[in-house]
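S.K.: predicted model, plus sequence, below.
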Amino acid sequence: MTMTMLSPSTPQRLLVAGAGAIGCTLAARLAAAGHTVELLARGATLQALRQHGLQLDDLDGHWRTPVKALAEPGAIADVIFLCSKSQDLPALAAQVQPAIGAQTLIVPLVNGVPFWFFHGAGGRFDGRTVHSVDPGERLGTLLPLAQVLGAVVFVTAEAEAPGRVRSRTPHLLMLGEPAGGISPRLQALCALLADAGIEARPLERIRDKLWTKLIANLTSNPLSVVTRTTLAQIYSDPVLLDTVRAVMHEAMLAAAAHGARLEIDPIEFLRLGAGMGAVRTSMLQDFERGRPLELAAIGDAIVELAELYALPMPATRTLLAQTRWHAARRAADTAPACALKAA
C-alpha cells in the first residue's frame, strides 16, 4: 500500500484522536505547520480548546494554535494519530471509524507493547495476538493492519491545564512498517512531521527501538509508583538500582529471545535514564490523579512475550504485583473521601 499523496508542502487533513499531553503537543505543531488538524477531545478539555485554542510551551517557544476541537470525528482523514492510554485504545479505535478511508494511514502513539507487535513479524509467532493489550481481538478488526504504521514515542510532555501543555525535551518519534523496510508512505509521513518541527526517524526494524522503549518503560513506570520518585532517582539511587537491574536484565533476555537487536548496553542504559532529570513518569502522574495504570501494556504484555519462550521474569512479576498493591491501596484510601463528596 502506497501513500504518495502525503507531502510536507501540501496541507493534509489530520486527525489527532486524544487530547492528552502527547496528542496536544502533536496537534499544536502540525497545526502551526499549516495542516488542517481535527483534535478529538471531551469534557473540560473540549470546552477549553473551543474557547481558548490549543497552547503549547516547548523548547521552541510558546504556541497558540487554532485546531478544530471535536467530540466525534468529521471527514475521512489522510492520517489518524491515536494518542491514548493503551487501555483506552479499543474505545478510541471504535470512535474514529468514520474517519478511516481506504487510504487513511493509522499511527498509534501508545505506551507499551502494541497490538500490532506480531503483524508482519515473520517466524513462528507471525500474526499472533498479544492478549494482554487486545484481549477481545478487536483492534486488528477495527484498525486495518495494512494501514497501520508502528511508532515509538520519545516525547515527554505534561498537561498543565485542559488544552495547555508543556514539553521540556525535543520532540522525537521513530516510525516503521510492522513488516519492516522503508516504504514511500513511511518516508512521506516522516517528512511531514519533520516539517512541523518533530524529528521523525524512519526505521527498517521498528521492533528494535520498540524494545528499548519497552525496557525503559518497564524499569521506570511501575517503580515510580512504588517509590514516588523521578527518573533521575530511579536510575541513580543505589537502593533502587538492584530492582532496576534485575527487571532490565529479564526484559533484555526477552528482547533477545524475540530477535531484537539492542544498540544500548546496560551501563549506558542506566546513565541515559539518570540523565533524563527530574521527570515524573506518565504512570506516576496517572497514579497521583487516581487514573487507571497502563500495567497491562507496559508490564503484563512483556511477561506474556517472555512466557512464549518460558522465561520466568520473577523480578518483573514482583514489581508489577507491588505496583498493583499501591494502586489498590490508593483507591481504597480515596474511596471514603469520594463518598463524602457525593453525599
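M.R.: Good, I have the coordinates.

S.K.: contacts and neighbour counts: CA atoms only from here.
M.R.: Will do.

S.K.: tell me if I'm right that Gly180 and Asp208 touch.
M.R.: No: under the criterion of CA atoms under 8 Å, Gly180 makes no contact with Asp208, lying 10.9 Å away.

S.K.: so for these two, which sits in the more crowded spot?
M.R.: Asp208 (19 against 15; other CA atoms under 10 Å).

S.K.: please report how far the closest residue to Leu82 other than its chain neighbours lies from Val155.
M.R.: The shortest distance from Leu82 to any residue other than its chain neighbours is 4.5 Å, reached at Pro108 (CA to CA, 6 or more residues apart in numbering). Pro108 is 14 Å from Val155, where distance means CA to CA, to the nearest Å.

S.K.: Met276 too?
M.R.: Met276 is 12 Å from Val155, by CA to CA.

S.K.: what's the answer for Gly43, then?
M.R.: 24 Å.

S.K.: which one of those two is surrounded by more residues?
M.R.: Val155 (17 against 9).

S.K.: touching, that one and Ala21? I think so.
M.R.: No: counting by CA under 8 Å, Val155 stays clear of Ala21, with 9.5 Å between them.

S.K.: count the residues that sit near Ile106.
M.R.: Around Ile106 there are 22 residues (other CA under 10 Å).

S.K.: what sits up against the helix or strand hosting it?
M.R.: Element membership of Ile106, judged by DSSP states H and E, is strand 105-108. Residues from elsewhere that reach strand 105-108 (CA atoms under 8 Å, 6 or more residues apart in numbering): 78-83, 143, 147-151.

S.K.: next one for the comparison:
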Amino acid sequence: MRYIIIGAGAVGGTIGGRLAENGHDVVLVARGAHLEALRRDGLRLISPHGAATVAVTAAGGPEELDLREDDVLVLAVKTQDTAAILQEWAPRPVAGGGAAADALPLVCAQNAVENERIALRLFRRVYGMCVWLPALHLEPGTVVSHGAPLSGMLTLGRYPRGADETAERIAADLRGSMFAAPVDQNVMRWKYAKLLGNLGNAHQAICGPVPGSQPLMERLLAEGRAVLDAAGIAYTPPEEERRTRGDQVNETAVDGADRPGGSSWQSLAKGSGSIEADYLNGEIVLLGRLHGVPTPANETVRRVAGEFAREHRPPGSMTISALLKLVEEEAAAPPLM
C-alpha cells in the first residue's frame, strides 16, 4: 500500500513521516514553501525521541501523480478546505481502471464530523479517523511531534459505520509506525467525543492558553453535550478515551520547540486567513438551531474566531474577560425570529 497524505501539516506530516520512517511508501502533498522544502531537503521530524530527516516523495497535487490500485488517500487538511480538494482528487484516473473516487479508499484524518459526509458524496469507500496527535507545524519542511512514547492515537473505522480488511491493514501499518490505532465499528462516536474536546480550540486561538478560561470551556462543553443529547448522537465518554489511550500517548515537551497552541492557534499564527471554528463550534451551533437548544457561547466563539482569521489578527490578542463579556451579551440578546 502506498499512502498519499493530502495535507502534510502537523497531523499529516507526522503520520506520513512515521510511516515513511518505518519502510512504507509515502507521498506528502503540500504547497508553497513547505512543498519546496520537502522536495529539497525531505521532512524534518522533531519529537521527544530526537530529530530526523525523512526522505519522502513530495507532490503539489494529483496532477503530479500516477495513481495506483494500492494507493490509500489520507486527507489531513482543515475542514474548510475539504470540498475543494476532494473535487481535484475524485476524478483522477487510477492505473487498472476507474477514477480515484470509485477505486481508492479515502481516510479522513481530520477534526470535525463534516468531512466524512462531504467525502461520501464523491468517494465510495470513506473511513473516519479520530486523531489524537499533539503536533506543531509552523516552519516549512519541519513538523514537531509532541506525543510520547507513541506519536498519537488514531482510531479508525469505515464511514458511516463498520470495519473491513482495508481498515485493519491500515491500522496494522500505523501500529508498526509508532501509533496506537484501534479499529472501531462506530468510529463517529469517537469523532463526536473529539468534537467536544475541540470546542476549546477557537477560544485558545483568540485568547491564548491563559488562566481563567475554564468557565468558558465549561459553557462550551455544556452546550455541546446538550445538543448532541438532543440530537440523539452518541459520543465516547472521557473515561473510555482515557482507558483506551492509557499511557501510550502523552503530550511531551520537545527541547527548543514549544507547542504554544493547537491547530486553530496555528492557523492564526500562520495567517492562513481561515479557521476551522465553523465546523467545530459551528457544528454545535447548527445542531442547536436544528433542535432548539441555545448555544450562545459556541456562537460567540465561532463568530469571533472567524473575524480573527479574516482580519489576520494574531493569536492571543483578546483577553478572556473580553470574550466572556461577548458571550454574556450573546446570551442576553433576544432570539432572532
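M.R.: Structure received. Nothing here was measured: the structure is a model prediction, and the numbers come from that model.

S.K.: check which residues of the helix or strand harbouring Glu304 of structure 1 are buried.
M.R.: Using DSSP H and E, Glu304 of structure 1 sits within helix 301-307. The neighbour-count check on helix 301-307 of structure 1 (16 or more other CA atoms under 10 Å) flags 301-306 as buried.

S.K.: please apply the same query to stretch 160-172 of structure 1.
M.R.: Buried residues in stretch 160-172 of structure 1 (16+ other CA under 10 Å): 162-167, 171-172.

S.K.: those residues in strands, which ones?
M.R.: In this view, these that belong to strands under DSSP state E are 164-166, 172.

S.K.: farthest pair within these?
M.R.: Spanning the widest gap among those are Arg164 and Leu172, at 19.8 Å by CA to CA.

S.K.: what sits against the equivalent of Val187 of structure 2 over in structure 1?
M.R.: Aligned counterpart of Val187 of structure 2 in structure 1: Ile206 (TM-score structural alignment). By CA under 8 Å, 6+ apart, the contact list for Ile206 of structure 1 reads 150-152, 174-178, 180.

S.K.: can you select the buried ones among the residues you listed for me in ChimeraX?
M.R.: For the buried members of those, the matching ChimeraX selection, counting by 16+ other CA under 10 Å, is:
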select :150,151,152,174,175,176,177,178
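
S.K.: residue in structure 1 matching Gly141 of structure 2?
M.R.: Using TM-score structural alignment, the partner of Gly141 of structure 2 in structure 1 is Gly163.

S.K.: I'd guessed its match sits against Arg50; true?
M.R.: No: taking CA under 8 Å as the definition, Gly163 of structure 1 is not a contact partner of Arg50, at 9.2 Å.

S.K.: nearest to Arg201 of structure 1, of the contacts of Ile206 of structure 1?
M.R.: Nearest member of these to Arg201 of structure 1, counting by CA to CA, is Met174, at 4.8 Å.

S.K.: what does that closest one align to in structure 2?
M.R.: Using TM-score structural alignment, Met174 of structure 1 pairs with Thr155 in structure 2.

S.K.: tell me if I'm right that that match and Ala181 touch.
M.R.: Yes: at 5.3 Å, Thr155 of structure 2 counts as touching Ala181 under the criterion of CA under 8 Å.

S.K.: any chance you could map the helices in structure 1?
M.R.: 21-32, 43-52, 89-95, 139-142, 184-195, 206-227, 231-234, 238-257, 266-274, 282-288, 295, 301-307, 314-342 (DSSP state H).

S.K.: so which of those helices gets nearest Val113 of structure 1?
M.R.: Closest among the helices of structure 1, using CA to CA: helix 301-307, at 6.2 Å.

S.K.: that closest one vs structure 2, mean deviation?
M.R.: Its matched residues in structure 2 lie on average 2.1 Å from helix 301-307 of structure 1 after superposition (mean CA distance after the TM-score superposition for structure 1).

S.K.: next one: that helix to chain centre, how far?
M.R.: Chain-centre distance of helix 301-307 of structure 1: 18 Å, with CA atoms, centre = their mean, to the nearest Å.

S.K.: how about it, aligned to which bit of structure 2?
M.R.: Under TM-score structural alignment, the match for helix 301-307 of structure 1 is residues 283-289.

S.K.: against Val74 of structure 2, how distant is Val131 of structure 2?
M.R.: Taken as CA to CA, the span from Val131 of structure 2 to Val74 of structure 2 is 12 Å.

S.K.: so between the two, which is more surrounded?
M.R.: Val74 (24 against 21).

S.K.: doesn't Ile4 make contact with that one?
M.R.: Yes: Val74 of structure 2 lies in contact with Ile4 (CA under 8 Å); the separation is 6.0 Å.

S.K.: could you report the neighbour count for the nearest residue to Thr169 of structure 1 once chain neighbours are set aside?
M.R.: Spatial nearest neighbour of Thr169 of structure 1, excluding adjacent residues (CA to CA, 6+ apart): Thr156 at 6.3 Å. For Thr156 of structure 1, the number of neighbouring residues by other CA under 10 Å comes to 19.

S.K.: how about the aligned residue in structure 1 for Arg44 of structure 2, what does it touch?
M.R.: Aligning on TM-score structural alignment places Arg44 of structure 2 opposite Gln55 in structure 1. By CA under 8 Å, 6+ apart, the contact list for Gln55 of structure 1 reads 28, 62-65, 163-165.

S.K.: now for these: which two are most distant?
M.R.: His62 and Gly163 (13.3 Å).

S.K.: grab the nearest non-local neighbour of the residue mapped onto Val26 of structure 2 from structure 1.
M.R.: Aligned by TM-score structural alignment, Val26 of structure 2 pairs with Val37 of structure 1. Spatially, and ignoring its direct neighbours in sequence, Val37 of structure 1 is nearest to Leu14 (4.9 Å; CA to CA, 6+ apart).

S.K.: perfect, that will be all.
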